[in-house]
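Student: Provided below for reference: sequence and predicted model.
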Amino acid sequence: MPIPAVKRLVDGSQPPPRPGPPQRVHWQHTYASITGSNGEGEEIPLTGYSGNRWPAIFMQDGATGLDTPPYELHADDSPNLDGGLFRGVRATQREIMIPVYIYGIDRRTLLEQKRELARALNPKNGYCVLKFTESDGQARYLNAYYKGGMEGNESSDQSGFRWIKYALLLTAYDPWFYSDEMRVAKWSFGQGVPFLGRPFLPLRLSEGYKSAVTLPVYNPGDVEAWPVWEISGPVKSFRITSQTGQKFGIPSATSGGDVIALGRTLRIDTRPGVKTLKDDRGTNYYPDMEADPKLWSIPSGDSTMTVDVVAGSGQATVTLTFKPRYDSY
């Protein structure tokens, strides 16, 4: 028969206290709202009340499509081997269904609520912004276009004299949620400043002096983020390289002058569907890029990048901005 053993400490000290049961954290219900006209319209609450707003539009149980987006897998089949060979994956557009209940204290207020919601959802006025806020106060935003659900059903279980139910159907072509947080890093040639909240060695450049510095980057999102760079002259040449070796930049001019003049700011927008390189006067710098440029994204988590710059006479600055992206609210 097994004999139970008691662990004794050699030095005679008392064993550490056993942890108690986990404490439940008070968590309020999720706040949800919808805003039309590319996010410029009036915010319509879908849960709870906003001030003295009554009657209200209620989001009911049964919403779908609000967690991880669908994925499309790509693979090659082999005639001689079992299965297939994985090639890649991409997130596809997100289909969303939100059941809502509209109640009015009389017929007139019901009709006003219906018209307000229909006006906000009209895709000819732009996309809608779905907002979800948990008890920790962090909001997440998803851009989606209305596609159906408000056609109406006058059956007795779907509508009445002062109420009606809809199942709103929306499509988010960009399937990722965004937050209010904007990650911004700025440093000046000649004075080091914190980079994305993490310090790095001071970067000091003089005229014609070339410096390649490896810098840490942290992306708190669930997936890669596409940054916007702003480079203010004077700069004779620059190159920015990712951790995986993807790079873009502008080489030195044959005349030996500045490729970004003093007082000019080049904005490099790497976001999909944008991909522009223009300064504050609208001049296009894309033809000046080095061969085969890659406007790369910042991966989730910790990574590094290398900034290689030849500064002109004066002080130049580089600013990096991006919004983290999340797979759910």
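Tutor: Received, thanks.
Student: only C-alpha atoms for contact and neighbour calcs from this point on.
Tutor: Will do.
Student: now the helices: where do they sit in the protein?
Tutor: Taking DSSP state H, the helices of the chain run over residues 107-121.
Student: okay, one more to line up with it:
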Amino acid sequence: MYGATHLEFVERWRQLARAFTRTLRDGPGTLKVARPDGTARTIAVYYQDGWDGQGSRSASSAIFDSAVLTLLCEDPYWLDKQPVMVHREYGVGADFLVPYPTVSSSQVLGATTVTNPGDVDVWPEWTITGPASLITFTREDTGDSFVLDPTAVGHGNLLAGEQVTVRTDPPQVRYQDGSNWIGALNWPSATLWSLPPGSTDVTFQLDGAGAGSAVDLTFYPKYETA
């Protein structure tokens, strides 16, 4: 950090110090590393120490100093700035040869493969759009699953256009108006499973699905390094 004068240097030093140390009071800041190809990875950080400076004794010490910072990362993994999003919706498959060669949508509900390009497991967020009476999500390689039953919270079946969002870490279920629907999950057998690196076969099953029914899965890949 430098300045044309001692006072300019001190002002800059204090401003940047404040930006880091405020994380001790206001919550973590975001450190981002961007690459020339436009990709970037971020990590949530807290200031730990190092803002005392190096205390240079050169003639320029009145207008120049450097800090070697230590930052605390509660989650040690870097996040991709671009989320992975998977959309599946209600659709009816068609016989390829009847009455003539026909291609069905690959985005229909049911069995699908989700790819995690990161280095570690991620915990996705799910948004379910009705109509639906019972929603089941299954990770095929482990058999882990969870079921969302709207009637368990006294709502009744999801109507067309109604939405529920399920977060897997920390567990959270919210109806579109923000109300808490955590009781709609099939506790205690519900397992809000993660996605490991690579490809994973999963199944989205929506009982009572119809036109407009959809599932949207979103996650940010995590990496060991920036």
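Tutor: Nice, thanks for sending it over. Remember, it's a predicted structure, so these values are computed and weren't measured experimentally.
Student: distance check, the corresponding residue of the first structure for Thr70 of the second structure against Gly148 of the first structure.
Tutor: Using TM-score structural alignment, the partner of Thr70 of the second structure in the first structure is Leu169. Leu169 of the first structure is 5 Å from Gly148 of the first structure, where distance means Cα to Cα, to the nearest Å.
Student: likewise for Leu110 of the first structure?
Tutor: The value you get for Leu110 of the first structure to Gly148 of the first structure, if Cα to Cα is used, is 20 Å.
Student: same question for Leu121 of the first structure.
Tutor: 9 Å.
Student: mind checking which of the two has more residues around it?
Tutor: Relative neighbour count places Leu121 above the other of Leu121 of the first structure and Gly148, with 27 against 15, counting by other Cα atoms under 10 Å.
Student: picking that back up, look at the match of Thr70 of the second structure and say how many residues are nearby.
Tutor: 18.
Student: got a list of what it touches?
Tutor: Listed by Cα atoms under 8 Å, 6 or more residues apart in numbering, the contact partners of Leu169 of the first structure are Glu95, Ile96, Met97, Ile98, Tyr146, Lys147, Gly148, Gly149.
Student: what about the residue lying closest to it once chain neighbours are set aside, neighbour count?
Tutor: The shortest distance from Leu169 of the first structure to any non-neighbouring residue, by Cα to Cα, 6 or more residues apart in numbering, is to Met97 (4.7 Å). Applying other Cα under 10 Å, we find 19 residues neighbouring Met97 of the first structure.
Student: isn't Met97 of the first structure right up against Tyr166?
Tutor: No - between Met97 of the first structure and Tyr166 there is no contact under Cα atoms under 8 Å: 9.9 Å.
Student: just checking, Thr112 of the second structure touches Ser199?
Tutor: No - Thr112 of the second structure sits out of contact with Ser199 when judged by Cα under 8 Å, with a separation of 10.1 Å.
Student: neighbour-wise, which of those two wins?
Tutor: More crowded of Thr112 of the second structure and Ser199, by other Cα under 10 Å: Thr112, with 16 against 12.
Student: wait, doesn't Leu109 of the second structure sit right on Asp207?
Tutor: No - at 10.7 Å, Leu109 of the second structure and Asp207 do not qualify as touching, with contact defined as Cα under 8 Å.
Student: so which of these two has more stuff around it?
Tutor: Leu109 (20 against 13).
Student: quick one: what's aligned to Ala4 of the second structure in the first structure?
Tutor: So Ala4 of the second structure corresponds to Ile105, using TM-score structural alignment.
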